[in-house]
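[1] With the input below, show me the fold.
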Amino acid sequence: MGNTAEHGLVFTFTNADATDAMAEGVLSKVEPPVDEWFHLAATYDAATRTATLYLDGTQAGTTRLSFPPGMPRPHCGSARRWPGASTRSGSTSGR
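    So this is what the prediction gives:
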């Protein structure tokens, strides 16, 4: 989980534990509150391969992952490569 300038709050998964791994997940386009506390939570349903992100208890986004069952790995913080995009880096800072 984190925040990027382009995608807002995100909950991402990778297909491998490597810096050049492909990533996918919830790209909410929701910006976190500035200079105030907030609660960020996420769930992953392995049976349906559905990831959901919540901001202060309200759903901020959801997506079904295309990775094969058993493959996605939660990821936070370091740079990962999005399919068809340049490298992105995330931050867990709320500011």
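
[2] CA atoms for contacts and neighbours, from now on please.
    Will do.

[3] Am I right that Thr63 is in contact with Tyr44?
    No. Assessed by C-alpha atoms under 8 Å, Thr63 is found out of contact with Tyr44, at 9.8 Å.

[4] Next, the second sequence, to be compared with the first:
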Amino acid sequence: MSNVLKELRLSTKQSQVSFAAIMGVPTRTYEDLEAGKAKVRQVHVNAALWAVMVFFSDPACDISFDELHPKVKFGVEKIIHKLRLPPA
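    You can find the predicted model right below:
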């Protein structure tokens, strides 16, 4: 499940440091989660999804949400499938 966090982070083109800050977790914790050294729990996935939403809602975002929306949607659908969550 650690790849889920990486997929979401890469959809925003953010570094681990930046994405961890938006998620509200220490950088070292995020690095351990993404590297598989710490167990990724649902709370981490939820925080990463929140970080994606925060990132794309920031007016200073230099990435067009409209341009990346299909990629982000695809990533979220992959995550739902991997976690076997019921669709929203």
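
[5] Would you pull the TM-score for this pair?
    The TM-score (TM-score structural alignment, normalised by the length of structure 2) is 0.32; 51 aligned residues with a C-alpha RMSD of 4.0 Å.

[6] joint contacts of Thr63 and Tyr44 of structure 1?
    Common contact partners of Thr63 of structure 1 and Tyr44 (C-alpha atoms under 8 Å, 6 or more residues apart in numbering): Thr50, Ala51, Thr52.

[7] Can you get me a residue count around the first one?
    Same thing as Thr50 of structure 1. 16 (other C-alpha atoms under 10 Å).

[8] Who are the contact partners of it?
    Going by C-alpha under 8 Å, 6+ apart, Thr50 of structure 1 touches Tyr44, Thr62, Thr63, Arg64, Leu65.

[9] Out of the residues you listed, which sit inside strands?
    Tyr44, Thr62, Thr63, Arg64 (DSSP state E).

[10] Can you lay out those as TSV showing distance to Arg73 of structure 1?
    Output for these, formatted as TSV (distance: C-alpha to C-alpha, whole Å):
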residue	distance to Arg73 of structure 1
Tyr44	11
Thr62	16
Thr63	15
Arg64	14
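
[11] For those residues, which single residue is the most surrounded?
    The most crowded member of those, judged by other C-alpha under 10 Å, is Thr62 (19 neighbours).

[12] May I see the buried residues of the helix or strand that contains Ala51 of structure 2?
    For Ala51 of structure 2, the host element (DSSP states H and E) is helix 42-57. Across helix 42-57 of structure 2, burial judged by 16 or more other C-alpha atoms under 10 Å covers His44, Val45, Ala47, Ala48, Leu49, Ala51, Val52, Phe55, Phe56.

[13] Asn3 of structure 2: which of these is nearest?
    Val45 (10.4 Å; C-alpha to C-alpha).

[14] what's near enough to touch the closest one?
    Val4, Leu5.

[15] Can you give me the end-to-end span of stretch 24-42 of structure 1?
    14 Å (C-alpha to C-alpha, to the nearest Å).
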